[in-house]
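# Starting from these lines, generate the structure:
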Amino acid sequence: MTPHNELRLLPWSSPDGKPCFLSTDDDGSPLSRLADTTEAAQLEVGQELLERAMEVLADAKPMPAELRLLTRDLTEALRVTLRVATSRGHRLPKPDYATLGEGEAGPRLPVAAFG
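Reported below is the predicted structural model:
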């Protein structure tokens, strides 16, 4: 649940291109659910574009116009994905460093988790 004193960055902009924010302590509110649904749809479009990019790049001689269009679409998808990641990152619970042991910086992942 988003703390009520935190603003949620919404996955759309105002008509003049400025970021939109939501102040609520109810993650189940209609606007919060709309934002969640919009984020999911935006990420799905990004996944589809990635698959399309892999197809285009597998072509021995892709057309320059197709590459320009794909680059534009991928750039927009990356912008949207970064916005979603920023919004979701701000909503993660803050770690309680007081409960961590001395020298502990937080959870540790095995090296294999990074590929």
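
# For the rest of this, base every contact and every neighbour count on C-alpha atoms.
Fine.

# Give the buried residues for the strand or helix carrying residue 42.
Using DSSP states H and E, the element containing residue 42 is helix 30-58. Of all the residues in helix 30-58, those buried under the rule 16 or more other Cα atoms under 10 Å are 32, 35-36, 38-39, 42-43, 45-46, 49-50, 53, 56.

# this one as well, want them side by side:
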Amino acid sequence: MNGTNPRLLPWTGDEGKPCILVTDGTGPLSRLADTVEHVQLEMALGLLGHVDDLLADERATAAQLRFTLARMREALTDVHRIAESRGARLS
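The predicted model follows:
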């Protein structure tokens, strides 16, 4: 890498705008982004387990389902951003 490779960071800036880092991939901000990506992926995995339990519970309320669906949207947004970032770095 030559230090001019852009990386989509796993968080957004003001008004949901993407954050881009130009990096060689070894600096502290790159390591922080790697850590945040790992946490986001683990959270999404944990949420999937919770969703399985909630869907199996016939007593789940509409409010519980809506809340969980909102969290799933957030997790899917994070996972999509991570996939975009990693895919761009492959090429």
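
# ok so, going back, now, which of the buried residues of helix 30-58 of structure 1 sits nearest residue 20 of structure 1?
Relative to residue 20 of structure 1, the closest of the buried residues of helix 30-58 of structure 1 is residue 35; by Cα to Cα it sits at 10.8 Å.

# Map the closest one onto structure 2.
Under the alignment (TM-score structural alignment), residue 35 of structure 1 maps onto residue 33 of structure 2.

# Run a quick check on its match versus residue 12, I expect a contact.
No. Under the criterion of Cα atoms under 8 Å, residue 33 of structure 2 makes no contact with residue 12, lying 11.7 Å away.

# list the buried ones in the longest strand seen in structure 1?
Secondary structure of structure 1 per DSSP state E: the longest strand is strand 7-13. By 16+ other Cα under 10 Å, the buried positions in strand 7-13 of structure 1 come out as 7, 8, 9, 10, 11, 12.

# before we move on, what about stretch 56-73 of structure 1?
Result for stretch 56-73 of structure 1 [16+ other Cα under 10 Å]: buried residues 56, 70, 73.

# That concludes my questions; thank you for your assistance.
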